[in-house]
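J.: no FASTA, just this:
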């Protein structure tokens, strides 16, 4: 069946513009709807499992960029850009991204370790922790005041450094042993052991 048979004669010259235009509008509406539904799903999962906003927001943004990127590629295909050109551009981008991935390995390691900290909860805000170098050597010790994507901030509890802030890379917590005093177990004065 041909669409031209059902349209008046004056509309025949517009078919080549209208059909791709309607397909593009459909792609954009579907992308927006999918992004909206996934954004709500991620927000509900974050609320249900009490995930920190530092983890939920980047996940939401990543999904949005992936959906709109795919929609952009579909729109370009509908506009007549060949699949070979799109594939070449995509593989070139992936190659550059892989090189950048290896160049930024330590930062990505800290980002991955922050996800592990948020999900496995080896310590929480307010806990006093000590990263142990060896059994006989004292390590980094402090009260957890902030957990971010790359660093965890500790407030130094040593008397001569009281109030100093230490920024510890998140990957260090998975390379060394960790000693922990829960915030609820600390003496009422809040002093660290």
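T.: Structure's in. What do you need? Owing to the predicted nature of the structure, the values given are computational and were not obtained by experimental measurement.
J.: Please make it C-alpha for all contacts and neighbour counts, starting now.
T.: Noted.
J.: From residue 85, how far out is residue 124?
T.: 49 Å (C-alpha to C-alpha, to the nearest Å).
J.: of the two, who's got more company?
T.: residue 124 (18 against 11; other C-alpha atoms under 10 Å).
J.: That one touches residue 152, doesn't it?
T.: No. Assessed by C-alpha atoms under 8 Å, residue 124 is found out of contact with residue 152, at 10.5 Å.
J.: overlap in contacts of those two?
T.: residue 144 (C-alpha atoms under 8 Å, 6 or more residues apart in numbering).
J.: Give the buried residues for the helix or strand harbouring residue 56.
T.: Following DSSP states H and E, one finds residue 56 within helix 53-78. Neighbour-count burial for helix 53-78 flags 55-56, 60, 63-64, 67-68, 71-75, 78 (criterion: 16 or more other C-alpha atoms under 10 Å).
J.: for it, packing partners?
T.: Applying 3 or more C-alpha pairs under 8 Å, 6 or more residues apart in numbering; DSSP states H and E, one finds that helix 53-78 contacts helix 15-48.
J.: just how off-centre is whichever strand in the chain runs longest within its chain?
T.: Looking across the chain with DSSP state E, the single longest strand is strand 140-147. In terms of C-alpha atoms, centre = their mean, to the nearest Å, the centre of strand 140-147 is found 23 Å from the chain centre.
J.: what packs against that strand?
T.: By 3+ C-alpha pairs under 8 Å, 6+ apart, strand 140-147 packs against strand 128-132, strand 151-156.
J.: how about the first one: buried residues?
T.: Yep, that's strand 128-132 we're talking about. Neighbour-count burial for strand 128-132 [16+ other C-alpha under 10 Å]: 128, 129, 130, 131, 132.
J.: Pipe those into TSV and attach distance to residue 45 per row.
T.: Shown next, in TSV, are the buried residues of strand 128-132 (distance: C-alpha to C-alpha, whole Å):
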residue	distance to residue 45
128	29
129	29
130	32
131	32
132	35
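J.: Between all of these, which two are at the greatest distance?
T.: Taking C-alpha to C-alpha as the measure, those span a maximum distance of 12.9 Å, between 128 and 132.
J.: just checking, residue 179 is part of a strand?
T.: Yes. Assignment of residue 179 by DSSP: H, G, I helix; E, B strand; the rest coil places it within a strand.
J.: any idea how far it lies from residue 16?
T.: Distance, residue 179 to residue 16, using C-alpha to C-alpha: 69 Å.
J.: Next up, a structure to set beside the first:
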């Protein structure tokens, strides 16, 4: 039994001896690799802190210059990503990786990824165009890509909107640039477009006077430019008036809803009928 034990222990002892010898011969190399790895980790840790600080400082400078919030967020994200790539290359260089090779690999990988993700690159380019030309800013109520809402943020690849019913909608930047952009908040005033139908039996001059007097009672309606009231269409069942007062942009919907109610009550009070769709049928008697 003792002989068998010695036969098993001999290879183990020999292996430990070889390992000890290898560690002794390569101790300097191991120490160097260990230092490089620790140094690379320190570079990543400290570099990430510096990147956040620099990107935050850039954002604060832009905010002090009263730059739009959406633009600030876009530039902040762009600066942070670019600086982190530089930190990553520095960490790899500390590990002994040739930085020129890393840049070449990143370039080749970027080309491959770019071909695979053409949509993402187009979104990035579109984001740059949005920031450069600024068709809208944070807080504006816009209609883009078939979606209407308030602009929450312009990010590197997408624009974030908040709809009036408090839903978040993310629209790719290429979809924003690739279609019409309607900005309802750009100008200080807006025109409210109403169509009011009255009976063919109604006194049109009196109707026009009632419509004007009713709207003039609302202090939110602007005096300049003056409102437009006129007969627009002789429809099948009604004579249609267009009523177009001007208001401040923020008063648009309040004036719209209140005006519809006030006009209905005023027409009823003056005996002016608002007709419903109807059809006249003529019967011819045949002998």
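T.: All right, it came through fine. Remember, it's a predicted structure, so these values are computed and weren't measured experimentally.
J.: by how many degrees do the helix or strand just after the helix holding residue 56 of structure 1 and helix 53-78 diverge?
T.: Note on helix 53-78 of structure 1: by DSSP H and E, the next helix or strand toward the C-terminus is helix 83-103. Put simply, helix 83-103 of structure 1 runs at 160 degrees to helix 53-78, going by axes from the mean of the first three to the mean of the last three C-alpha atoms, to 10 degrees.
J.: Show me which positions of helix 83-103 of structure 1 end up buried.
T.: Within helix 83-103 of structure 1, not a single residue qualifies as buried, counting by 16+ other C-alpha under 10 Å.
J.: Summarise which helices and strands that helix is packed against.
T.: Secondary elements touching helix 83-103 of structure 1 (3+ C-alpha pairs under 8 Å, 6+ apart): none.
J.: how close does the helix or strand following that helix sit to structure 2?
T.: Using DSSP H and E, the next helix or strand after helix 83-103 of structure 1 towards the C-terminus is helix 105-120. For helix 105-120 of structure 1, the mean deviation from structure 2 after alignment is 2.7 Å (mean C-alpha distance after the TM-score superposition for structure 1).
J.: re earlier: right, and out of the buried residues of strand 128-132 of structure 1, which lies closest to residue 190 of structure 1?
T.: Within the buried residues of strand 128-132 of structure 1, proximity to residue 190 of structure 1 (C-alpha to C-alpha) peaks at residue 128, which comes in at 9.8 Å.
J.: Can you tell me what that closest one aligns to in structure 2?
T.: By TM-score structural alignment, residue 128 of structure 1 lines up with residue 141 in structure 2.
J.: In this model residue 183 seems to touch its match, though I could be wrong.
T.: Yes. Residue 141 of structure 2 is within contact range of residue 183, at 6.2 Å (criterion: C-alpha under 8 Å).
J.: Residues contacting stretch 179-193 of structure 1, please?
T.: With contacts defined as C-alpha under 8 Å, 6+ apart, stretch 179-193 of structure 1 is touched by 123, 124, 125, 126, 127, 128, 129, 130, 131, 132, 143, 157.
J.: Now do the fourth one against residue 181 of structure 1, distance only.
T.: Computed with C-alpha to C-alpha, the distance linking residue 126 of structure 1 and residue 181 of structure 1 is 9 Å.
J.: One more: residue 92 of structure 1?
T.: As judged by C-alpha to C-alpha, residue 92 of structure 1 and residue 181 of structure 1 stand 49 Å apart.
J.: picking up where we left off before, next up, the contacts around the residue lying closest to the match of residue 128 of structure 1 once chain neighbours are set aside.
T.: Excluding the flanking residues, the one nearest residue 141 of structure 2 by C-alpha to C-alpha, 6 or more residues apart in numbering is residue 150, at 4.2 Å. Going by C-alpha under 8 Å, 6+ apart, residue 150 of structure 2 touches 138, 139, 140, 141, 142, 161, 162, 163, 164.
J.: buried subset of those residues?
T.: 138, 139, 140, 141, 142, 161, 162, 163.
J.: which two of those lie the greatest distance from each other?
T.: Maximum distance among those (C-alpha to C-alpha): 13.6 Å, for 138 and 163.
J.: Tell me which of the contacts of residue 150 of structure 2 persist in structure 1.
T.: Here is what carries over to structure 1 from these, by both residues aligned by TM-score structural alignment, their matches' C-alpha atoms under 8 Å: 138, 139, 140, 141, 142, 161, 162, 163.
J.: what about stretch 60-70 of structure 2, start to end distance?
T.: The first and final residues of stretch 60-70 of structure 2 sit 13 Å from each other (C-alpha to C-alpha).
J.: just stretch 110-126 of structure 2 next, same as before
T.: 18 Å.
J.: re earlier: mind listing what's buried along the longest strand of structure 1?
T.: Buried residues in strand 140-147 of structure 1, counted by 16+ other C-alpha under 10 Å: 141, 142, 143, 144, 145, 147.
J.: how about the fourth one, what's its match in structure 2?
T.: Spelled out, that is residue 144 of structure 1. Using TM-score structural alignment as the criterion, residue 144 of structure 1 maps onto residue 150 of structure 2.
J.: Residue 130 of structure 2 maps to what in structure 1?
T.: Per TM-score structural alignment, the equivalent position to residue 130 of structure 2 in structure 1 is residue 117.
J.: Pull the contacting residues for that match.
T.: 123, 170.
J.: now do residue 129 of structure 1
T.: For residue 129 of structure 1, the contacting residues are 123, 141, 142, 143, 144, 178, 179, 180, 181, by C-alpha under 8 Å, 6+ apart.
J.: next one: residue 162 of structure 1
T.: Residue 162 of structure 1 touches 155, 156, counting by C-alpha under 8 Å, 6+ apart.
J.: is it true that residue 171 of structure 1 touches residue 109?
T.: Yes. When contacts are counted by C-alpha under 8 Å, residue 171 of structure 1 is listed as touching residue 109 (6.3 Å).
J.: of the buried residues of helix 53-78 of structure 1, closest to residue 98 of structure 1?
T.: residue 63 (19.3 Å).
J.: ok, the residue mapped onto that closest one from structure 2 to residue 50 of structure 2 distance?
T.: If you follow residue 63 of structure 1 across to structure 2 using TM-score structural alignment, you land on residue 83. Distance from residue 83 of structure 2 to residue 50 of structure 2, counting by C-alpha to C-alpha: 9 Å.
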